[in-house]
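*Asks:* Provided below for reference: sequence and predicted model.
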Amino acid sequence: MRLELDTVLQSTDFLVPENPNRSNSVLNGDSSGILTWNDIAKELVYKRYKEALGNFWTPFEINLGSDVKQYKDLSEEDRERFRKVNALVAILDSVQPVWFNLMGQYITDSSIQHLLTILSQQEVVHNHSYSYVLSTLEEYKNQNKAFEIARTDEVVYFRNKLIFDVYRDFKKHPTVRNFIRGMIASMLLEGINFYSAFAYFYNLARNQKLVATSTMIAYINRDEQLHTKVAADILNFILEDQPHLQDYAKEFALEFFPQVVDKEIEWSEYILKGEEDIDMFEMKRYIQYRANKVLSLLNMKEIYKGIESNPMPWIRAFDEENANLGKSDFFEQKSRQYTKVDEDNGFDEL
């Protein structure tokens, strides 16, 4: 079945017994709605499902006792920056579960639908993690302040407007065109829009501040990289089955990537200005480096030339240490018996 850009997607039904269990298309296909994991159309989906299960964690596992003491010693300016960074990531992880659930309503393949359910649950855990951190570190009167910032501070709220407008377009008009745009926007949110915040938390840790919080961020970082890959996988499945849509996907990506990158750079200059040991020129190049990495998932060439390696290698050091120790509190050296990151789901290999 050929899909055109203006083809309206049909939402899936709960159960269609006259259709086969194995879906014949990601979008507008035939499927009973019954998931049989040993008979799915895309084997990669099962691999991603296992990766997601292997990443399972909860914020309660991380002892923030040492961070409580250190947080009290931060200046009010530093605490306000901390609240604003938490506000940003809280916005992102409040929206993404809703987006995953919306996508799932229009995806015929049951295995992909169920994988998105797992990813949605992870995003809920991420959002809860920021509440957990704030409720542990902050005075009660300030605990909700960060989440109020998320909707009342124009710089914080509007820095994600580009992405959210694409999501809204798909919700209003669920066409193939808007689905493609939404998948690319999701890749950018997961693969770029968190990274100024991640850099902020990792920089605190390398200065021996709030290291337990940064351990939690490393877990979130790993999840978000998996989510970026899954969004790319879904889009690539569609483009493989419908190769005539590839030109539009590449055209939109080349148009949209620089817009989102510019917004991320603008945000990092706003929130990280004056932050100890963060060089803003390096931060700009790091965001561009991330964009090239995400773009490669769509088999597209880099758009930011001359950035072949990570210009902020100290960030990678946190990821690699966590990767080597598996799911452990790598600063406090407390063993946690979980699936280790390996060559298939490493931090720097999207």
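*Replies:* Great, that's in hand. Residues are numbered from 1 along each chain as shown.
*Asks:* rest of the way, CA atoms for contacts and neighbours
*Replies:* Fine.
*Asks:* buried stuff in the longest helix anywhere in the chain?
*Replies:* Ranked by residue count under DSSP state H, the longest helix found in the chain is helix 211-241. Within helix 211-241, the residues scored as buried using 16 or more other CA atoms under 10 Å are 211-236, 238-239.
*Asks:* and for stretch 264-273?
*Replies:* So, applying 16+ other CA under 10 Å, buried residues of stretch 264-273: 264, 265, 267, 268, 269, 271, 272.
*Asks:* thought the fourth one was touching residue 198?
*Replies:* This points to residue 268. No. Residue 268 lies out of contact with residue 198 (CA atoms under 8 Å); the separation is 10.9 Å.
*Asks:* so who does the closest residue to residue 71 other than its chain neighbours touch?
*Replies:* For residue 71, ignoring the flanking residues on the chain, the nearest one in space by CA to CA, 6 or more residues apart in numbering is residue 137 at 6.5 Å. With contact taken as CA atoms under 8 Å, 6 or more residues apart in numbering, residue 137 is in contact with 67, 68, 71.
*Asks:* which residue sits closest to the second one in space, ignoring its chain neighbours?
*Replies:* Going back to what we said before, that points to residue 68. residue 137 (5.1 Å).
*Asks:* which parts of this protein are helices?
*Replies:* Using DSSP H, helices in the chain cover 43-54, 65-73, 76-104, 110-137, 140-143, 145-152, 154-158, 161-172, 176-191, 195-206, 211-241, 246-272, 280-296, 313-325.
*Asks:* who does the longest one touch, helix- and strand-wise?
*Replies:* This means helix 211-241. helix 43-54, helix 65-73, helix 110-137, helix 176-191, helix 195-206, helix 313-325 (3 or more CA pairs under 8 Å, 6 or more residues apart in numbering; DSSP states H and E).
*Asks:* of the ones you listed, flag the one that's most buried.
*Replies:* Highest mean neighbour count among the helices and strands packed on helix 211-241 (mean count of other CA atoms under 10 Å): helix 176-191, with a mean of 24.
*Asks:* before we go on, here's another structure to hold up against the first:
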Amino acid sequence: MVLAAYFANWSIYSKNYLPDQLPLDVLTHVIYAFFKPNAKTGSVELSDPWSDVEIKLPSNQLGCINEFHRLQELPENNFKLLLSVGGYTYSPDLTAIFTDSTKRHTFVESIVALVCKYKFDGVDVDWEYPESKKHGDIYVTLLKELRSGLDSINPELQLSVAAPAGKHVLENMNLPAMDRYLSFWNVMTYDFAGGWSPKVAYSSNLYGEYPSGQSVIEYYTRYVRRNKINLGISLYKLTFPNAYKLRGKFSGTPVQTALSLSNNTTGLYDSEYGCAYDIGQDVFECFDNAESIKNKAIYCRKVGLLGAFFWDGSADLRGRDSLIRRFNEELKLK
């Protein structure tokens, strides 16, 4: 099975979160976010050279990428390190590149060179999102070309995508054709609610009408084998201001807060929806807690998924309260 976590290279700043703080002894994959695509040339670059390869860390390694390689050598760890390119901020640049065959060729060559230079074990593409069926066809072409490029240096290199939950996006994508070139899918089964929501709603519930973790996964399994799918789990709390109940009204802008920076991370478990919540003074909060994580792990095992991934590691609770560790404890992966 897979138990993966994204590491955001900016987390070394406001959260002072370094690579060795991830629960690496239970992870199978660390997905390093994000490399920056250059829309003008098609090449891919370090998005933060200081964080990536320059800052001197307590271990005397220079940069987070080198630190992860040091940590890979420790006997208690056995994880792969994947290069993730794109993300929400850089996705318009990906669109500009993928829709231009010349730039796309440069993109693939650049990715392959970066994988070699920084000794990554694979690549994760996070394009948010293909906006038309033409984009969907282009995505297939990109993955075919990228898979070929990776195979040219090492067929064992892995290739994944951060995959959407919204039906309006999924309808643009040719999932079976994409699947031919992918090692696995990281399905973003979260961000179901936010500032766009008309009423208070859960942002990462497992059960319930579409979108929910279960309903999104069921959509994917029409086209993709279950054992190639990872369930996405967010490590943040969504707070609705001036709100008092699920499906009630709210006023103001919902706020995301990392669980590691939140006061109350216990809450109440809603077994109908598979999500935790808390009602405070004029706020409604939803998030994952120990019980909801346990049930998501049970769900993954029951339906035969490949595993799960977490966005992002720096937002996890520390020590024994780590939700990543709790997920692992339920599945006994390591």
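*Replies:* Sure, I can see it. Owing to the predicted nature of the structure, the values given are computational and were not obtained by experimental measurement.
*Asks:* need the TM-score between these chains.
*Replies:* After superposition, the two chains reach a TM-score (TM-score structural alignment, normalised by the length of structure 2) of 0.27; 161 aligned residues with a CA RMSD of 7.3 Å.
*Asks:* quick one on the thing from earlier: from the contacts of residue 137 of structure 1, which is closest to residue 202 of structure 1?
*Replies:* In terms of CA to CA, no member of those lies closer to residue 202 of structure 1 than residue 67, at 13.8 Å.
*Asks:* the closest one against residue 212, yeah?
*Replies:* Yes. Residue 67 of structure 1 is in contact with residue 212 according to CA under 8 Å; the separation is 6.5 Å.
*Asks:* give the buried residues for whatever helix or strand residue 85 of structure 2 lives in.
*Replies:* Per DSSP states H and E: residue 85 of structure 2 is located in strand 80-86. Neighbour counts over strand 80-86 of structure 2 (16+ other CA under 10 Å) mark 80, 81, 82, 83, 84, 85, 86 as buried.
*Asks:* can those residues go into a markdown table with extra columns for distance to residue 276 of structure 2?
*Replies:* What follows is the buried residues of strand 80-86 of structure 2, written out as a markdown table (distance: CA to CA, whole Å):
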| residue | distance to residue 276 of structure 2 |
| --- | --- |
| 80 | 31 |
| 81 | 31 |
| 82 | 31 |
| 83 | 32 |
| 84 | 29 |
| 85 | 31 |
| 86 | 30 |
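*Asks:* what is the most widely separated pair among the residues you listed?
*Replies:* 80 and 86 (19.3 Å).
*Asks:* could you confirm residue 111 of structure 2 falls within a helix?
*Replies:* Yes. Under DSSP: H, G, I helix; E, B strand; the rest coil, residue 111 of structure 2 falls within a helix.
*Asks:* from what I see, it and residue 44 are in contact.
*Replies:* Yes. Using CA under 8 Å, residue 111 of structure 2 is in contact with residue 44, at 6.5 Å.
*Asks:* now the strands for structure 2?
*Replies:* For structure 2, the strands defined by DSSP state E occupy 2-8, 29-37, 44-46, 80-86, 122-126, 158-163, 184-187, 229-234, 236-241, 255-258, 268-270, 275-280, 283-287, 307-311.
*Asks:* would you mind getting the angle between the longest one and strand 2-8?
*Replies:* Per axes from the mean of the first three to the mean of the last three CA atoms, to 10 degrees, the angle that strand 29-37 of structure 2 makes with strand 2-8 is 40 degrees.
*Asks:* same deal with the fifth one?
*Replies:* In this structure, strand 122-126 of structure 2 runs at an angle of 70 degrees to strand 2-8, with the same axes, to 10 degrees as the basis.
*Asks:* and strand 122-126 of structure 2, what does it pack against?
*Replies:* Against strand 122-126 of structure 2 (3+ CA pairs under 8 Å, 6+ apart) you get strand 80-86, helix 87-98, strand 158-163.
*Asks:* so which of the ones you listed is the most packed in?
*Replies:* strand 80-86 (a mean of 24).
*Asks:* elements contacting that strand?
*Replies:* Under the contact definition 3+ CA pairs under 8 Å, 6+ apart, strand 80-86 of structure 2 sits against strand 29-37, strand 122-126.
*Asks:* tell me which residues of the longest one come out buried.
*Replies:* Think strand 29-37 of structure 2. 29, 30, 31, 32, 33, 34, 35, 36, 37.
*Asks:* kindly indicate which of those lies nearest residue 64 of structure 2.
*Replies:* residue 32 (9.2 Å).
*Asks:* pull the contacting residues for that closest one.
*Replies:* Residue 32 of structure 2 makes contact with 6, 7, 8, 9, 81, 82, 83, 84 under the criterion CA under 8 Å, 6+ apart.
*Asks:* out of the residues you listed, the closest to residue 287 of structure 2 would be?
*Replies:* residue 6 (18.0 Å).
*Asks:* skipping its backbone neighbours, what lies nearest residue 184 of structure 1 in space?
*Replies:* residue 253 (6.7 Å).
*Asks:* actually residue 45 of structure 2, not the one I wrote
*Replies:* Residue 45 of structure 2 sits nearest to residue 36 (CA to CA, 6+ apart), 5.1 Å away.
*Asks:* can I assume that neighbour is in contact with residue 84?
*Replies:* No. In this structure, residue 36 of structure 2 is not within contact of residue 84 by CA under 8 Å, at 9.1 Å.
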